[in-house]
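Enquirer: How does the following fold in three dimensions:
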Amino acid sequence: MSIIELGEIRDEPASAPPVRTPRAVGRPLRSAAVLLLALVLLAGATPPPRRTMSAVPASPAATAYLAPDAVYLVDPPTPDQDRYLTAYAQPASEGAGLRRRWRAPVPRSENYLGVRVEQGLVLAVGVEAGAGVFETTAFDAETGQQRWRHPGAPVPIADGGLLLTDVRQNGTDGMSRLDPETGRALWSVPMLSSTGPAFHLSNGRIDRFVLVQPTGEVQVHDAVTGRLLRSVDTLPGDRRALQRVQVVDDLLVFLPAEDAPVVGYGLADLEPRWRATMSPVSFVVGCADLLCVSHQGGNLRVLDPATGALRWSDPGEELLVDVRGDRLLMSGSGRQFAVRDAATGRTRTELGDWDLVPVLRPTDPLVGLRRGDDGRTVVAELDLAAGHARILDLLPDVAGSCQASLPVLLCQRLDGSATLWRLRQ
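Expert: Next up, the predicted model:
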């Protein structure tokens, strides 16, 4: 802290004659200058925002999962010991550590793929070792009490309920709607194809899902009621063809497994809008008001979703990684990232070499990591709209396995432990 010396104040002797105060010529300017100097010095004495870090109390083999206000740990599998899911509250103030909320047993034989919070529940999603069957166990987020356990993987739907997708090897696949509070199944729809469902989102929640049956029949269902809204037969000539579908806004896109036309249907009426012949497609995604089609091994095409007309294409090997507004994040060789304009394909800027960190929500800022020259890990926000990587911090001893929801970052350290950082911004 800086100290400003203002001099010493003394009482004048009572016998001292009165002194005439001189006229204050220039005093306001000198006072303003002293005040400005004091403010500058005091501002320099204020410490800059610091990062805080909290060690996650877990064995190196445990798996940590980040949530908006918590960290969840799943114990490693052992042949003869029980396994537990432990919930820790994130620090509420600087310097505070993680506070354990609760600890609950979980099935020992499962490989856990994720832990997340939905509708006041903590959902632990695992897959049974050897069988490949997904299973979801729901715990009360406040107490850790187990509410229910069902086969399938959950997704949230528009009215606050949960939809479970249960895919099995014996052909008894299905979609089920559960009451989150009780786990009671409200309805189920058989799903006979191994390609899985496609979902339509409204305000980030699923309101419709699409199933492709082996016969070629495509069915659109209401996700809240399970009611069949409409269907169409898309394989009148060849019942053996394997089809995948994806939903992009109001468009249903059919992606054949072989060299066959990609077909766009209107989701509302299931009427064909266009078809385009192209090489095998990995996925399609909306990009601004267009349709980005990512092919296997690169070769990005951008289409008009209304007509299927080609707007632009890039035959190179860059892969589409993410879309934010009208900007595309592309990854080339050596993890080199570039930002492109969705409308024209023009490269806006090169962001450099980064490892992209998984984030909690699709709207969370993109976070990149890379190793600095001094061995520390550089953490940056990849801002596609501004076209630059904004450096947030330099962290020591980071090994990887990071998750982010800025300003919070959860990573595994070189000694195998996990640490939660709240970064300075």
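Enquirer: all contacts plus neighbour counts: C-alpha atoms, from now on.
Expert: Will do.
Enquirer: Could you check how far N299 is from G332?
Expert: 12 Å (CA to CA, to the nearest Å).
Enquirer: Identify the contacts common to those two.
Expert: Residues touching both N299 and G332 (CA atoms under 8 Å, 6 or more residues apart in numbering): E317, E318, L319.
Enquirer: Among these, which lie within strands?
Expert: L319 (DSSP state E).
Enquirer: so F254 makes contact with A241?
Expert: No. Counting by CA atoms under 8 Å, A241 is not a contact partner of F254; they are 11.6 Å apart.
Enquirer: Those two: who's more crowded?
Expert: F254 (21 against 13; other CA atoms under 10 Å).
Enquirer: and the more buried one, what does it touch?
Expert: Q243, R244, V245, Q246, V262, V263, G264, Y265 are the contacts of F254 under CA under 8 Å, 6+ apart.
Enquirer: circling back: by neighbour count, which of the shared contacts of N299 and G332 wins?
Expert: E318 (21 neighbours).
Enquirer: Roughly how far does that residue sit from A131?
Expert: 36 Å.
Enquirer: Next: P68.
Expert: 32 Å.
Enquirer: neighbour count winner among the two?
Expert: More neighbours surround P68 than the other of P68 and A131, with 14 against 10 (other CA under 10 Å).
Enquirer: this one as well, want them side by side:
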Amino acid sequence: MTGPVIDLGVLRHGAEPDPDPSPRLSRPPRANGRRLRCALVLLLVLVTLGAAAAPPPRRAVVTLPVPPGADVLVDGDLLLSIESTGASTLRRRLAAYRLPEGVPLWQAPLSAEARYWGLTLLDGMVLVTGYEIGPGGRGTLTIALDRATGAYRWQQPGSGTELADGNLLLQSGGEGEPVGLRVVDPCCGTVRWQVPPTADVEIQHAGQRANRVVLYRRNGPTEVRDAATGAVLARADLRPPGQGPLDFAQVLGDLLVTMGGEPSTVTAYGLDRLDRRWSVTVGPVEFATDCGVVLCLRTGANELWAIDPTTGVTRWRSDRWRWGWSYDGRLMVSADGGGPLERYLVLDALTGRQLADLGQWQLYQLGVGGKLLGTRRHPDAGVLVGELDIRAGTVRVRDVVPAATGECQAITGNLLCATPDGSYQLWALPD
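Expert: Reported below is the predicted structural model:
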């Protein structure tokens, strides 16, 4: 079944006019033509009545035995749920259910009192990340459990990023504290190399995996290290002129972008040798991100700047957009929406020209690099589901999920949504 398409931001020409609109003469209809038309009309009536009498197709809906307030993640045929074990919200367990039936498979207590917020699947393990606040200590930690059985494997401080060689990079600290690094084997937690908490950290990714790490200090040298071995690849003092503190550094593609000094200056360095490429004064910067053919800077003056990554030349700037990112060769930006919704638009990255307005949605992505789905409350109840085609600038309505509150997670071919009573239901999306 193909849903209707809402065409947003795409101009279409009207139908071609009849080149000869004058009335035409025709011979009177013959009797056999009337009989044929009557037969066709009767056939159409019968087909319509038959379709109306047929029961509507049953929707594939599964109610899952997950308690209200749980944090859930779906991986293939497995649904994982972080659930409370009693009166204390800090005592949690991880439960696994087989999809699509929702049959319980196993449950395992989590070994530390913490506010858990992350679930990651890696090399047959389930990595549960949270912030420990119990009597055993304070700080971020990761617990590894066996995906098939829930058996406890190991526990380490920090939150994890997968490396290109399959090992796991764990970062501890943050939130104004120096970040410590350790790389461990996911099978058993064996430490491969580590750095004590002495610096802030940025990571370069090759696809979805960490490739290199940057350790920078506000009043000291900056290092680029190989993420697999910890070997130092480049080292330099990147503090701004006058030796003022370095406010922040950020990896954007093959560049390391820093900000600091008076007035506030953004400077780009090549990540291989930390060689200076360009510098531009823009005032305080809240964040920077790779927007494909440009770099996006969000300034303290509530402006979004598009910077040429090769020369540092400002391509355009606007106070209309909150933030931007590259998707499918286009630049998506967001503006203020209504409540939890964001308004999404598509721009030409080099000029800032608006190409399409996609409307207000909560966005979900179907896997890495997969399709974008948007949800929003339907006026009559439930949740409207749309598929966003960024390159075409269109939204195709995929479904209306009647018993959902809008707390959803996209899975290939399915949508997992919370219901008003706090339970979860899995809805099969139509093609």
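Enquirer: quick check, G33 of structure 2 in a strand?
Expert: No. If the criterion is DSSP: H, G, I helix; E, B strand; the rest coil, then G33 of structure 2 is helix and not within a strand.
Enquirer: That one matches what in structure 1?
Expert: Per TM-score structural alignment, there is no equivalent position to G33 of structure 2 in structure 1.
Enquirer: Do I have it right that L304 of structure 2 meets T314?
Expert: No. Counting by CA under 8 Å, T314 is not a contact partner of L304 of structure 2; they are 10.8 Å apart.
Enquirer: neighbour-wise, which of those two wins?
Expert: Using other CA under 10 Å, the more surrounded residue of L304 of structure 2 and T314 is L304, with 24 against 16.
Enquirer: secondary structure class for the aligned residue in structure 1 for that one?
Expert: In structure 1, the residue paired with L304 of structure 2 according to TM-score structural alignment is L300. Here L300 of structure 1 is recorded as strand under three-state DSSP.
Enquirer: give the contact list for L300 of structure 1.
Expert: Contacts of L300 of structure 1 (CA under 8 Å, 6+ apart): C292, V293, S294, S313, D314, P315, G316, E318, L319, L320.
Enquirer: do G375 of structure 1 as well
Expert: With the criterion set at CA under 8 Å, 6+ apart, G375 of structure 1 makes contact with P396.
Enquirer: what about the residue in structure 2 that S231 of structure 1 lines up against, how many neighbours?
Expert: Using TM-score structural alignment as the criterion, S231 of structure 1 maps onto R235 of structure 2. Here the count is done by other CA under 10 Å, and R235 of structure 2 has 17 residues near it.
Enquirer: Check the one 3 residues further on too.
Expert: Other residues within reach of L238 of structure 2 by the criterion other CA under 10 Å amount to 26.
Enquirer: Could you measure from V302 of structure 1 over to R413 of structure 1?
Expert: Distance from V302 of structure 1 to R413 of structure 1, by CA to CA: 41 Å.
Enquirer: do the same with R177 of structure 1
Expert: Taken as CA to CA, the span from R177 of structure 1 to R413 of structure 1 is 40 Å.
Enquirer: Where does the residue nearest to L168 of structure 2 when sequence neighbours are not counted fall, secondary structure wise?
Expert: Nearest non-adjacent residue to L168 of structure 2, counting by CA to CA, 6 or more residues apart in numbering: E162, 4.7 Å away. In the assignment (DSSP states H and E), E162 of structure 2 maps to strand 159-162.
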